[in-house]
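1. Curious how this folds, go ahead:
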Amino acid sequence: MPGKQLSVVVTRRLPEAVEARMSELFDVRLRNDDTWLSRSELLARVRGVDILVPTLTDTIDAEVLDAAGPSLKLIANYGAGVDHIDVEGARSRGIMVTNTPDVMTEDTADMALALILSVVRRIPEGMAQMQKGDWNGWSPTAMMGGRIGGRKLGILGMGRIGQALARRASALGMSIYYHNRRRLRTETEQALGATYWESLDQMVANMDVISINCPHTPGTFHLMNARRLKLMKPSAVIVNTSRGEVIDENALTRMLRAGEIAGAGLDVFEHGTEVNPRLRELQNVVLLPHMGSATVEGRIEMGERVILNAYTFADGHRPPDMVLPEMI
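-> The predicted structure follows:
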């Protein structure tokens, strides 16, 4: 069976079905507990391995690649984003990098829409009121949110997830606009009912809702900076299910506190688990612990793609989900 001799190191606990299948196919070292590896643990764990299966919580840089040595030939990332991996450095050492595209598309789009609904309709505020026992009955002016239908949604990043969100939001009566590195084909725009804005500034200034769906790259770091956030209408909201680094979190926090932006729904944060404490205090903000892809189906499918890439590589063929530096 191809790959039986190859050693595989996994840096985090994966769904049981995924770990069981990996154990059947490879000489795999799994984790017993679901914690982040320390830097020293990661460096020790990668030495002499053939295939490394990291997640977004692992920084795979030159030091890690050097520690792994010449035996490492494949980094099969468990996840779509690869901004935590030195892809160029890996390639220069003859190491292939793969990811798990597509499988998280629908789940993440669901979460983006859930955040839009939660913020605009003030759902968490209502839940908090009920859980505290503070509800005194219906009132004509209590907990008034906004109507979703008719709102303008500006999607920043119209890839697979952005398009999946567009289809969902359109079904709820939202008008769809987008800014992207490359304009979509005319037939795709027509199918989505989406209008392209070449100027991100102009799109931001005219939208009721902004959804961040682009990857984190050097070019997208703080793409929504203080200047651009100030272009948003005071009644607008922003949601992010992509990467926290795309938004200047401190600037966003200041503007939310000042009422210059109506609300935000965030599933990702600029500094990982170190969420701005002032952000936690705001009632007009919905914060989630990076749950965008957290479905049983999605996480198992991610594992299946990792296995497919590793197994194909072990069989002497090019893995189907190769990541190249020019793709980032």
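
2. going forward, measure contacts between C-alpha atoms and count neighbours the same way
-> Fine.

3. what's the longest helix in the chain?
-> Identified as the longest helix of the chain according to DSSP state H is helix 296-314.

4. Show me what that one is packed against.
-> helix 16-25, strand 74-76 (3 or more CA pairs under 8 Å, 6 or more residues apart in numbering; DSSP states H and E).

5. ok, the nearest residue to Ala109 once chain neighbours are set aside - contacts?
-> Excluding its sequence neighbours, the residue lying closest to Ala109 (CA to CA, 6 or more residues apart in numbering) is Leu165, at 4.8 Å. Contacts for Leu165 (CA atoms under 8 Å, 6 or more residues apart in numbering) come out as Ala109, Asp110, Ala112, Leu113.

6. right, so the helices and strands packed on helix 296-314: which one is the most enclosed?
-> Among the helices and strands packed on helix 296-314, ranked by average contacts under mean count of other CA atoms under 10 Å, first place goes to strand 74-76 (a mean of 27).

7. Another for comparison:
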Amino acid sequence: MAAHMSAGGKKIVGVFYQAGEYADKNPDFVGCVEGALGIRDWLESNGHHYIVTDDKEGLNSELEKHIEDMHVLITTPFHPAYVTAERIKKAKNLELVLTAGIGSDHIDLLAAAATGLTVAEVTGSNTVSVAEDQLMRILILLRNFLPGYQQVVKGEWNVAGIAHRAYDLEGKTVGTVGAGRIGRLLLQRLKPFNCNMLYHDRIRINPELEKEIGANFEEDLDVMLPKCDVIVINTPLTEKTRGMFNKEKIAKMKKGVIIVNNARGAIMDTQAVADACSNGYIAGYGGDVWFPQPAPKDHPWRYMPNHAMTPHTSGTTIDAQLRYASGVKDMLDRYFKGEDFPAENYIVKEGELASQYK
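-> Down below sits the predicted model:
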């Protein structure tokens, strides 16, 4: 399978979430099925066939109907089409898989590499959106905001019920597991709060930037964890990080820790998190990533105490949608012309995985 082919009659399938009644509420709402990334007219005017659906699961799904003859698949982390080795094997014409956003772990990257598929994403498109969301969740959990809001909705008034577990962010130690684009943006946004900042990553931040941010590097994750009042997960999901935060790893954390995870749900041991929230070892857990997605109704994180969970929304703000839609259009245009993408956008190229997935 060639990485780039010349233009002419390509079949492109996009898998996005349905907007339904919200589709017409904002003309910039392009990240949904109805918005179709805003590229339908452009694609079809250039002779391409563009199919968009939210139906992605199972042998009878709309996606499955088009697997054998599609050339390009566009999917998102927010409503991921799981591109398994079995699906890749069926996709005889597939040349390119694009992630509209950041994070391509819904794709079997080893199978993609072995088959010669190109996998790319819109690097940087929603980093600001996710970093802002992480900061919001830290404050929501530390200040015990949600029970207060729920009191108001229920017509109650019990200050003690909120205040007994509400804290300031100032003076707390916040550690990020991963300090790539999102992790660094979060650290920069935390600086004005006068908290102690730590980070663990396989690559150390440039010394000048590290000094400017005011964060300290921790080479050993197990040394960093017990120091932190707040831990933020900012590492990609790989075979090394899948299920990394299990019962044993959580036990290394400080009792009463707050965890924010907008990276990937499968980095956490689902039941271990639910148990630790239930017994109070984790004082609060917040994020917008689950495994699988959409999360089933019986997912234990829906019902554990002291959580601030939402559907996967942090990286799909309207601003982020416009950025990743523009990035997808740019890469498709380059693909049709046989040109390379920006180097940082590649996840799999010519059989090689990007370093963060190795």
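
8. Drop the TM-score for these two in here.
-> With the length set by TM-score structural alignment, normalised by the length of structure 1, the two chains reach a TM-score of 0.91; 322 aligned residues with a CA RMSD of 2.0 Å.

9. still on that earlier bit, the counterpart of the residue nearest to Ala109 of structure 1 in structure 2 in helix, strand or coil?
-> Using TM-score structural alignment, the equivalent of Leu165 of structure 1 in structure 2 is Leu186. With DSSP: H, G, I helix; E, B strand; the rest coil as the basis, Leu186 of structure 2 sits in helix.

10. sorry, back to before: in structure 2, what range does the longest helix of structure 1 match?
-> Helix 296-314 of structure 1 maps onto residues 318-336 of structure 2, going by TM-score structural alignment.

11. and the matching stretch, how far from the chain's centre?
-> Relative to the mean C-alpha coordinate of its chain, stretch 318-336 of structure 2 is positioned 17 Å out (CA atoms, centre = their mean, to the nearest Å).

12. with structure 1 superposed, average distance for it?
-> Comparison of stretch 318-336 of structure 2 with structure 1 after fitting gives an average deviation of 1.2 Å (mean CA distance after the TM-score superposition for structure 1).

13. ranges for the strands of structure 2?
-> 11-15, 49-53, 72-75, 96-99, 118-121, 173-177, 196-200, 215-217, 230-233, 257-261, 282-287, 307-309, 346-349, 352-353 (DSSP state E).

14. Mean distance of the fifth one to its aligned residues in structure 1, please.
-> Going back to what we said before, that points to strand 118-121 of structure 2. Looks like 1.1 Å for strand 118-121 of structure 2 (mean CA distance after the TM-score superposition for structure 1).

15. same check, this time on the first one
-> Its matched residues in structure 1 lie on average 1.8 Å from strand 11-15 of structure 2 after superposition (mean CA distance after the TM-score superposition for structure 1).

16. Contacts for stretch 268-282 of structure 1, please.
-> Contacts of stretch 268-282 of structure 1 (CA under 8 Å, 6+ apart): 240-250, 253, 256-257, 285, 287-290.

17. hang on, the earlier thing: who wins for proximity to Tyr149 of structure 2 among the strands of structure 2?
-> strand 307-309 (12.2 Å; CA to CA).

18. which residue sits closest to the residue nearest the centre of structure 2 in space, ignoring its chain neighbours?
-> Among the residues of structure 2, the one closest to the centroid is Ala263, at 4.8 Å (CA atoms, centre = their mean). Leaving aside its sequence neighbours, Ala263 of structure 2 sits nearest to Asn234 (CA to CA, 6+ apart; 5.4 Å).

19. which residue lines up with the residue nearest to the centre of structure 2 in structure 1?
-> Match for Ala263 of structure 2 (TM-score structural alignment): Ser242.

20. and what of Val83 of structure 2?
-> In structure 1, Val83 of structure 2 lands on Ile60 (TM-score structural alignment).

21. between the longest helix of structure 1 and helix 16-25, how big is the angle?
-> 20 degrees (axes from the mean of the first three to the mean of the last three CA atoms, to 10 degrees).

22. And for helix 296-314 of structure 1, what's in contact with it?
-> By CA under 8 Å, 6+ apart, helix 296-314 of structure 1 touches 2-3, 6, 14-15, 17-18, 22, 25, 51, 53, 74, 76-79, 98-100, 103-104, 107, 293, 318-321.

23. picking that back up, contacting residues around the nearest residue to the match of Val83 of structure 2 once chain neighbours are set aside?
-> Nearest-residue entry for Ile60 of structure 1: Ile85, 4.7 Å, with adjacent residues in sequence omitted and distances by CA to CA, 6+ apart. Contacts for Ile85 of structure 1 were tallied using CA under 8 Å, 6+ apart; they are Thr59, Ile60, Asp61.

24. If you rank the residues you listed by neighbours, which is first?
-> Neighbour counts for these (other CA atoms under 10 Å) peak at Ile60, which has 23 neighbours.

25. wait, doesn't that one sit right on His84?
-> Yes: in this structure, Ile60 of structure 1 is within contact of His84 by CA atoms under 8 Å, at 6.1 Å.

26. thinking again about what came up before, please pull up the equivalent of the residue nearest to Ala263 of structure 2 in structure 1.
-> Using TM-score structural alignment, Asn234 of structure 2 lines up with Asn213 in structure 1.

27. how far away is its match from Ala310 of structure 1?
-> From Asn213 of structure 1 over to Ala310 of structure 1 the distance is 28 Å, taken as CA to CA, to the nearest Å.

28. Same check on Leu43 of structure 1?
-> In terms of CA to CA, Leu43 of structure 1 sits 21 Å off from Ala310 of structure 1.

29. Between these two, tell me which one has more neighbours.
-> More crowded of Leu43 of structure 1 and Ala310, by other CA under 10 Å: Ala310, with 29 against 17.

30. all helices for structure 2, in order.
-> 40-45, 62-66, 85-90, 109-115, 127-142, 145-154, 159-163, 181-190, 207-213, 221-224, 247-251, 270-278, 318-337.

31. can these go into a markdown table with extra columns for distance to Thr53 of structure 2?
-> Below are the helices of structure 2 laid out as a markdown table (distance: least, CA to CA, whole Å):
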| stretch | distance to Thr53 of structure 2 |
| --- | --- |
| helix 40-45 | 13 |
| helix 62-66 | 7 |
| helix 85-90 | 17 |
| helix 109-115 | 22 |
| helix 127-142 | 25 |
| helix 145-154 | 35 |
| helix 159-163 | 43 |
| helix 181-190 | 29 |
| helix 207-213 | 43 |
| helix 221-224 | 41 |
| helix 247-251 | 38 |
| helix 270-278 | 29 |
| helix 318-337 | 16 |
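
32. Alright, that wraps it up for me.
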